[in-house]
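>>> Any chance you could fold what I've pasted below:
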Amino acid sequence: MKPRAIRRALSAVLLVTLAVSTTACAENTSASPDPTLHVVENNGHRLAFHFTPGSSPAIVLDAGGGSDSSYWKDLVPRLHAATGDQIITYDRAGLGDSDEVPGPWRVEDAVSDLEAGLRTLGVTENVVLVSHSQAGEIATYFVRRNPRLVSGAVLVDASLPPLYTDDEITRLVAANQPQVDAARKDPSSKQNRQLLATADSFVAVHRAYHQVAWPDAVPATVIVSEKTPFDGSPEDAQRWREAAASFARAAPNRTLVTAAGSSHDIPVDRPDLVLDWIEKMASLVR
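Modelled structure (predicted):
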C-alpha cells in the first residue's frame, strides 16, 4: 500500500493520524464563549457537546477518527437553516475539548459517552445519527443498545462490519505498523497516545465488530466515496465499496449512494450531497 493510502486507511479504521488530530484541536480553540457548549460528565471524565436548539428529530453529527466537532462547523448552520431541527456535535474522549481517557480504546466507552451527552441534553427520542468513518462503529453499537431512541442514520463513508474479515484486519495492521511503531517512541504526545490506544485494541475490536448486525428496524442511508480511504490500493478500495454495498443490501430500508469523485472526506468534498440525504432522513422520521 502506498504511503498516502496508509495515511487515509489510518483514519478510516480508527487509527488516528497526527495531522488530523492536531488540526482538530487547533480549530476548536476560541477566544469567546460558545453558547452552544455543554460540558457533560461521564465515568469520571468531561466531554464537550454542542447543542443548537430546534425541532425534532435531533440530528447528531459524529466525526471520524482523529476529528472533533469542528469537522462539522460549515455544515451545522446550513443544516439548521434547512431543517430547523436540533443539531448536536461533540468531541469524543481525547479529542478537542474533551478529557483524555487512558487505556485501550473501547467502543463501549464511546457509546456510553454519547448516551450520557444525549441524556444530559434531554434528548430521549427521535435521533438521526450522521456518522463519518470511525463513527460508523460507534453508531452500530449505539443503535443496537438504543433501537427505540434512533429513528434513522446517514452513514458517511463509514467503517462497517462486513469489511473486517481476518484477512483484511491482517492487511490493515501490517499497513499501519510503521506509524504505530513511530508513535511508541514518543508516548508523551497526546496524538500519539490516542493512536496507540486505538492500535492496542484494534484486532480484538474489529474481530468482534465483524459479527455485529445493524438492527433491521432502523433505516440507514449509506454514502460511500468513489475514492474510498484506500485511494492508491485498489484491492482495499474495492473491499471498502463491497462492505458498504453488502451492508446496504442486508435490509430493504437501506439506501446505497455513491459520492462520485469524492475522497473519504465526503462532508468536505460533497457537502450538498450529505446535506441532501440528511434532510431526506430527517423528513422521513418526522
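
>>> Please make it C-alpha for all contacts and neighbour counts, starting now.
Noted.

>>> And the strands in the protein?
Per DSSP state E, the chain carries strands over the ranges 37-42, 45-52, 55-62, 85-90, 127-132, 150-156, 220-225, 254-259.

>>> Enumerate every residue touching the residue minimising distance to the centre of the chain.
The centroid of the chain falls nearest to residue 135 when counting by Cα atoms, centre = their mean (2.0 Å). Listed by Cα atoms under 8 Å, 6 or more residues apart in numbering, the contact set of residue 135 reads 62-65, 158-159.

>>> returning to that earlier point: just the strands of the chain: most buried one?
Of those, the one with the most neighbours on average (mean count of other Cα atoms under 10 Å) is strand 150-156, at a mean of 27.

>>> Weed out the non-buried ones from the contacts of residue 135.
By neighbour count, with 16 or more other Cα atoms under 10 Å, those hold 62-65, 158-159 as buried.

>>> Quick check: of the residues you listed, which lies closest to residue 267?
Nearest to residue 267 out of the buried ones among the contacts of residue 135 is residue 63 (Cα to Cα; 9.8 Å).

>>> mind checking how far the closest one is from residue 134?
Distance of residue 63 to residue 134, given as Cα to Cα, to the nearest Å: 8 Å.

>>> One more, so I can put them side by side:
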Amino acid sequence: MINQNKIEIFQKGKNGTPIIIFTGIGCSFDEWYEVTDLLSQSNRVIMFHRPGLGESEIGNEVRNTQSVVNEVNEMIHLLKLSEPVILIGHSYGGLCAQHFVKVHPNKVVGIVLVDSTSVDLKVLDDLNLPVLNEESTDEYWMEKCHSYSLMNQGELTKIIKPTLTEKQKLFMKDIQQRLIDFQVNPSLYKAMHSEISNWKRDADIIKNLVEYPNIPLIVIGRDKEHCINLGVMDGLPEWELRVFEEKWQELIMYQANLTQNSNLIFAQNASHSIHFDRPDIIIESINKLNYFLLMGEFLQND
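Just a heads-up that it's a prediction; the model follows:
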C-alpha cells in the first residue's frame, strides 16, 4: 500500500544495482517483458503501475509527476533499497524520472531517458500542423479519456478492440492476456486524463527546479526518418511529419545537455516504442552504467 492505495509492483532479478522503470502514459510494464528478462540477468529490476494502471488502485488524487516522485520514493522505502538506483524513463515516464532525479539526486546513480517527453514539450504546440494536430491535441485526448473512463470493460472492448503487436504475440500467454486487459480498464483512462491535463504544468515545474545532478545520463531517441516513413504509410502529410520529427529530435538532443556526463544515441529503425523495436540499445545502455559503477569510468560516445 502506498498513500492508502494498492500499487502493483513487479520485481525480477536479485543481484546488481536496482533499476526502476517508469513507463509512458497509458503503457503497461508488461510491454517491457523482453527487456526486463534480459536486464534481470545482471540487475534487480523493479517496475510499477502508477495508480489507475493495471491493478494499481486510483482515488481522486491529482495525477502528476510530483505524485509519481512521492510514490516511487515511498516504494524505495518499502522495498528497503539502501543503495542508489538506476532509472529508466520512457516517454512520460522520462518526465517523471527527470523530476525524481532533481528532487532526490542522492538516490540515483544513473539514468536512461528513452525517447523521453521534454520539459519544453510546449513548443510542439506551436507547430502549424493542421492534419497531425487534428487528433493529437491535449484537449482531444482528455475528452476521449474522460468518455472512456465512464465506460465499463465490455463497452471499452467494443470500442477499442484491443490488439497485440506481432512482437507481443510472442510473449507468454498470461502476459498477452494482461496486455489485453490493461487496455480495457476504465481507471486507466481516468489516470491518463489527469496526467495529460497536468503534464505541461509539470514540465515547467521540473525545468525550474535545481540543476540536473552531474550523474551519468544516457539519452536514447527514435529514428526520425523511420518515423516519417511510418507516418507516410498511414497517409499523413510528409512535410508535417518532417517538421514534427525534426523538432522532437531537437528536444531529445537538448536532453543530452542536462549534464556533461552524458551519451546521446539515436536508435536506428526505431519508433517511439524503442523498448519494442531496439531493446538491444537499452540493454547496452545499462551495461555502460554497470561498467561505470564497477570501474568508475563512464564510456562517452566518440
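
>>> before we move on, the earlier item: any idea which of the buried ones among the contacts of residue 135 of the first structure is closest to residue 262 of the first structure?
Among those, and counting by Cα to Cα, the member closest to residue 262 of the first structure is residue 158, at 13.8 Å.

>>> Not counting sequence-adjacent ones, nearest residue to the counterpart of the closest one in the second structure?
Matched to the second structure by TM-score structural alignment, residue 158 of the first structure sits across from residue 116. Spatial nearest neighbour of residue 116 of the second structure, chain neighbours left out: residue 91 (4.0 Å); criterion: Cα to Cα, 6 or more residues apart in numbering.

>>> how many other residues sit next to that neighbour?
By other Cα atoms under 10 Å, 21 other residues sit near residue 91 of the second structure.

>>> With residue 154 of the second structure instead?
10.

>>> Looking at the first structure, name the residue matched to the residue nearest to residue 116 of the second structure.
When the first structure is aligned by TM-score structural alignment, the residue opposite residue 91 of the second structure is residue 133.

>>> cool, and residue 73 of the second structure?
Residue 73 of the second structure maps onto residue 115 in the first structure, by TM-score structural alignment.

>>> same deal with residue 264 of the second structure?
Applying TM-score structural alignment, one finds that residue 264 of the second structure aligns to residue 256 in the first structure.

>>> Residue 192 of the second structure too?
Aligned counterpart of residue 192 of the second structure in the first structure: residue 195 (TM-score structural alignment).

>>> what about that match, neighbour count?
27.

>>> now residue 123 of the second structure
Neighbours of residue 123 of the second structure using other Cα under 10 Å come to 12.

>>> Residue 71 of the first structure now?
Neighbours of residue 71 of the first structure using other Cα under 10 Å come to 23.

>>> quick one, what contacts it?
Counting by Cα under 8 Å, 6+ apart, the residues that residue 71 of the first structure touches are 24, 63.

>>> Residue in the second structure paired with it?
By TM-score structural alignment, residue 71 of the first structure lines up with residue 31 in the second structure.

>>> Quick one: closest of the strands of the first structure to residue 99 of the first structure.
Closest to residue 99 of the first structure of those is strand 45-52 (Cα to Cα; 5.4 Å).

>>> Quick check: residue 243 of the first structure touching residue 161?
Yes. Assessed by Cα atoms under 8 Å, residue 243 of the first structure is found in contact with residue 161 at 7.4 Å.

>>> ok, these two, which is more surrounded?
residue 161 (23 against 20).

>>> For the second structure, which segments count as helices?
33-39, 65-78, 92-103, 130-133, 138-149, 153-160, 173-183, 186-207, 224-233, 238-255, 274-277, 279-295 (DSSP state H).

>>> most neighbours per residue, which of those?
Using mean count of other Cα under 10 Å, helix 92-103 ranks as the most buried of the helices of the second structure, with a mean of 24.

>>> Return the mean post-superposition distance for it against the first structure.
Aligned to the first structure and superposed, helix 92-103 of the second structure gives a mean residue distance of 0.9 Å (mean Cα distance after the TM-score superposition for the first structure).

>>> what separates that helix from the chain centre, distance-wise?
With Cα atoms, centre = their mean, to the nearest Å as the basis, helix 92-103 of the second structure stands 10 Å off its chain's centre.

>>> Residue 6 of the second structure maps to what in the first structure?
Aligning on TM-score structural alignment places residue 6 of the second structure opposite residue 46 in the first structure.

>>> Just to check, residue 75 of the second structure is in contact with residue 2?
Yes. Residue 75 of the second structure is within contact range of residue 2, at 7.3 Å (criterion: Cα under 8 Å).

>>> ok so, going back, how about the helices of the second structure, which one is nearest residue 53 of the second structure?
Closest to residue 53 of the second structure of the helices of the second structure is helix 186-207 (Cα to Cα; 5.0 Å).

>>> how about the counterpart of residue 215 of the second structure in the first structure, what does it touch?
Counting by TM-score structural alignment, residue 215 of the second structure corresponds to residue 218 in the first structure. Counting by Cα under 8 Å, 6+ apart, residue 218 of the first structure touches 143, 147, 150-153, 253.

>>> redo that, cut-off 7 Å
151-152 (Cα atoms under 7 Å, 6 or more residues apart in numbering).

>>> Okay, it and residue 74 of the first structure: tell me how far apart.
27 Å.
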